[in-house]
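Participant: task: produce atomic coordinates for the following.
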Amino acid sequence: MHRRLAFIDTLRGIAVLAVLLQHALEQIVLNGSAGDYYRILHNAVGEYFNFGRFGVALFFFVSGFVIPNSFPDSSAPIRDFAISRVFRLYPAYWVSIVVVLLIAPGFEAKTFPLSQILANITMLQMFMNVPNLNIGYWTLAVELIFYVACIALFAIGFLRTRWTAICIVVAASLTAIVAAPFVKAHLFWGLLELMLDLTAMFLGKVVRDAVIGERLQWRHVAICTLLYVLYAAVCAYRRYGVDYQDNFFCAYGMGAAYIAAAIVFVAFAGLGERGAVGVLSFVGRISYSVYLMGPYALVVVVHFFGTGQSPLQWSVFVIGVACVSILVSWLNYLTVEKPMIAFGLRFRSQALRAVTLQPSLRGQGAE
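Facilitator: Okay, here's the model as predicted:
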């Protein structure tokens, strides 16, 4: 089982389409066009399941599957890893910032202070307590934390030790499970929600070590996944509660999203290439651009065409948003993302060991 790129990209495709679906359905509800279906739609994408968080969690699992094994066998692996990540993330991200600065004033009547723009350019705005220009940027902060964690573990020689990821998943999960009956502080559970996202990434590595190289066994995956599911359930309960406030966040919906993402990821890992779907793999290859550009495509479509007034029109609206997002993102991928990835690779050391799997995955982090 060496060729995993189609499997990885299929999962990315599912993830980013789930995020688009959440945002599109939220617009139907928020624009007041749901009519008699208002409560049904609101419950479907808020109280009982959050497709957006499902997609984001799936991205985190994929990132954990890929990133820890993206350090090249070169004379300076940490430097080369960092260079690859910078050119993978920042150019397309900067383009998305330009787009929001062009679109927001005319389509959403929004303007941003220069200090907020400059902070967002660094991608470190959340660490500066500065609002995101696009709410979806929060996931990039989690990715950066994971990269730093991987660099630290790699530097001390623990990243590729087979028990490291297991220990992290078990320790984090047990902390939440044990604390659930006793600790109710919102800040505490906010931190544990962040740790839940990071734990998803390390669980992704556990799965990778089981399906590639057989460094771990499926019983390890089963134990870690069960603990993660319990972690997600208690964290969602303490973080969001079961009293739905019509804000698209509820213990049921958020917990179900995290748990479903874990199940889907593990199931596809078991299927391997048999679970790959060509169309989804294509969307997965450009998923970072779709994630960045999708919200702006949604704004433009809503501005010019609205969301519709009936289930049929809503279906056309959702499909239209997906198509426009994919088209714009494909162009961004071809003109910015892909060339910048190649440009970044030229800065890396050339003494790379020939590895069957890694060239397919190198530089393909889940954003």
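Participant: alpha carbons only for contacts and neighbour counts from here, please
Facilitator: Fine.
Participant: can you show me the strands along the stretch 151-300 of the chain?
Facilitator: Using DSSP state E, counting those that start in this stretch, no strands are assigned anywhere in the stretch 151-300 of the chain.
Participant: what ranges does it have for its helices?
Facilitator: Listed in chain order, the helices of the stretch 151-300 of the chain (DSSP state H, counting those that start in this stretch) span 162-179, 186-211, 218-240, 251-271, 278-285, 287-305.
Participant: list the buried residues for the second one?
Facilitator: Along helix 186-211, the positions that meet the burial threshold by neighbour count (16 or more other CA atoms under 10 Å) are 189-190, 192-193, 195-211.
Participant: Proceed likewise with the subsequent sequence, for comparison:
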Amino acid sequence: MLRGFAALLVLFQHLAETIIATHALPLPIEQAGVLLFDGIFHFGRFGVALFFLISGFVIPFSFRTDRPVRGFAISRAFRLYPAYWLSLGVALLVLHMTGARAPAAVTIVANVAMIQHYVGQPDIVVAYWTLATELAFYVLAAFLVAWGVLRAPFVLAGGIVALFGAALLLALASHLVDKRLPADLPLNLGLMLLGTMLRLAMLERNAIAVRLAGILCGLFLAIVPVVQFMTVPPVGAPGFNLAPTLGYIGALLLFVGVVGAGSEGTRAVGRHSVYRRVTKWFGTISYSVYLFHGPVILACGTILIAGDPGSALRYVAVVLSATILIAAVVYHAVEEPMARLGHRMIRRPVPAQAPGLAEPILATPTVGPIFVETEFR
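Facilitator: Below is the predicted model of the structure:
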């Protein structure tokens, strides 16, 4: 449920921003929208923070073969890149069709590799910035697995503190040098590791993790306002942008509350099988919803007419319908087949192995709360 909910929140934020920018709504409603979405609560950042927490909660425990780093790298590549490349191609096509300026070749190549943020290139689709953060977290998780410390609470705690400290230092430096530095990267990586710590504490009941998790959650809640104050809005702008801060805080509180509900939530959802199937299905297609909502929003932009509230309603209906339809098709036609292919490659014996010692099948994921899907295919 949480993955689908997070994807909807990001879509909701981007829809609202586009409608506000085109002045389709009456001025009082538009002003209220600006206040809500830009000044009070950033639903997009709320959804992204949820994604990061879920990744930290789930992804590190995907290392489940006798060659875990190899298996993890293959499964992630087949899970992320095919649908991402398709969305990138669609985005470039939409940009061409709408007459927008084509990105430079180096920008396209960097986006294809999903490393644009690390080589100073812009995102072709705004939402892509989170994927570069996911890649960095995968490298960090692989390092922890290779050193055998993924389940070491004190090591995780040290990493979280170091990342939050780096975010704080970069935020303070941004203020001193009058230039926005990438404080969000260590902040988000620390949030993802915090998701891993919360798994150890709340699902696996590790006694040390239980004691550390509350302290680290408190540290995050204390660090976020400072980092946002120093870096958002851009240095030199007046005031304090509360919206992303509350987005981060709300995501952590919701995540802890839902995961903490545990079996009670599972039993409650189990009594509503239709609701359970719908939310599970939407969580399943959430990655494609996240990837394709940007190009759909851009492609449907001509529906919006300044001063016409009806056009805003039509725009929302068309974008939601098209995004969900495309996401469902892409999941079944691209994501699912590619994930199966990746799993077959993981199970394939390596020539260096002794005869009869093929790599075991990827283990069944640990069962967790129904609200936090534990399988990332």
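Participant: could I get the TM-score for this pair?
Facilitator: Once the chains are overlaid, their TM-score stands at 0.86 when taken by TM-score structural alignment, normalised by the length of the first structure; 351 aligned residues with a CA RMSD of 2.9 Å.
Participant: F51 of the first structure is nearest to which of the helices of the stretch 151-300 of the first structure?
Facilitator: For the helices of the stretch 151-300 of the first structure, the distance to F51 of the first structure is smallest for helix 251-271, at 6.6 Å, taking CA to CA.
Participant: can I get the helices of the stretch 151-300 of the first structure in JSON lines with distance to V324 of the first structure?
Facilitator: Shown next, in JSON lines, are the helices of the stretch 151-300 of the first structure (distance: least, CA to CA, whole Å):
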{"stretch": "helix 162-179", "distance to V324 of the first structure": "38"}
{"stretch": "helix 186-211", "distance to V324 of the first structure": "29"}
{"stretch": "helix 218-240", "distance to V324 of the first structure": "33"}
{"stretch": "helix 251-271", "distance to V324 of the first structure": "26"}
{"stretch": "helix 278-285", "distance to V324 of the first structure": "12"}
{"stretch": "helix 287-305", "distance to V324 of the first structure": "6"}
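Participant: which one, of those, ends up nearest to I67 of the first structure?
Facilitator: Distance to I67 of the first structure, taken as CA to CA, is lowest for helix 186-211 among the helices of the stretch 151-300 of the first structure, at 8.6 Å.
Participant: which residues in the first structure does stretch 136-153 of the second structure align to?
Facilitator: Alignment of stretch 136-153 of the second structure against the first structure: residues 145-162, by TM-score structural alignment.
Participant: counterpart of L88 of the second structure in the first structure?
Facilitator: Pairing criterion TM-score structural alignment: the partner of L88 of the second structure within the first structure is identified as I97.
Participant: then H332 of the second structure?
Facilitator: If you follow H332 of the second structure across to the first structure using TM-score structural alignment, you land on L334.
Participant: ok, back up a step: in the match of stretch 136-153 of the second structure, which residues are buried?
Facilitator: For stretch 145-162 of the first structure, the neighbour count (16+ other CA under 10 Å) marks 146-147, 150-151, 153-154, 159 as buried.
Participant: please apply the same query to stretch 200-218 of the second structure.
Facilitator: Of the residues in stretch 200-218 of the second structure, those with enough neighbours to count as buried (16+ other CA under 10 Å) are 200-203, 206, 209-210, 212-213, 216-217.
Participant: show me what that stretch is in contact with.
Facilitator: Counting by CA atoms under 8 Å, 6 or more residues apart in numbering, the neighbours of stretch 200-218 of the second structure from elsewhere in the structure are 151, 153-154, 157, 160-161, 194, 197-198, 252, 259-260, 368.
Participant: dump those residues to CSV, plus distance to A243 of the second structure.
Facilitator: What follows is these, written out as CSV (distance: CA to CA, whole Å):
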residue, distance to A243 of the second structure
R151, 34
P153, 32
F154, 32
A157, 27
I160, 24
V161, 24
L194, 22
M197, 26
L198, 25
L252, 15
V259, 24
G260, 25
G368, 31
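Participant: what's the most distant pair in those residues?
Facilitator: In terms of CA to CA, those reach their longest pairwise distance at V161 and G368, which sit 26.3 Å apart.
Participant: circling back to that earlier point, OK, contacts around the match of H332 of the second structure?
Facilitator: Not one residue lies near L334 of the first structure by CA under 8 Å, 6+ apart.
Participant: what about the match of stretch 136-153 of the second structure, distance to the chain center?
Facilitator: If you compare the mean C-alpha spot of stretch 145-162 of the first structure with that of the full chain, they lie 20 Å apart, counting by CA atoms, centre = their mean, to the nearest Å.
Participant: list the contacts of that stretch.
Facilitator: When contacts are taken as CA under 8 Å, 6+ apart, the neighbours of stretch 145-162 of the first structure outside the stretch itself are 67-69, 78, 164-165, 198, 201, 206, 209, 215-216.
Participant: ok, those residues vs F60 of the first structure, which is closest?
Facilitator: Of all these, F60 of the first structure sits closest to M201, with 5.2 Å by CA to CA.
Participant: now which residue in the second structure aligns to that closest one?
Facilitator: When the second structure is aligned by TM-score structural alignment, M201 of the first structure is paired with M192.
Participant: you'd agree that match is up against F52?
Facilitator: Yes. Taking CA atoms under 8 Å as the contact criterion, M192 of the second structure and F52 are neighbours in contact, 5.2 Å apart.
Participant: hey, where'd the helices end up in the stretch 1-150 of the second structure?
Facilitator: For the stretch 1-150 of the second structure, helices defined by DSSP H, counting those that start in this stretch occupy the ranges 2-22, 27-34, 43-58, 68-97, 105-113, 129-146.
Participant: among these, which is the most enclosed?
Facilitator: With neighbours defined as mean count of other CA atoms under 10 Å, the helices of the stretch 1-150 of the second structure peak in mean count at helix 43-58, which reaches a mean of 25.
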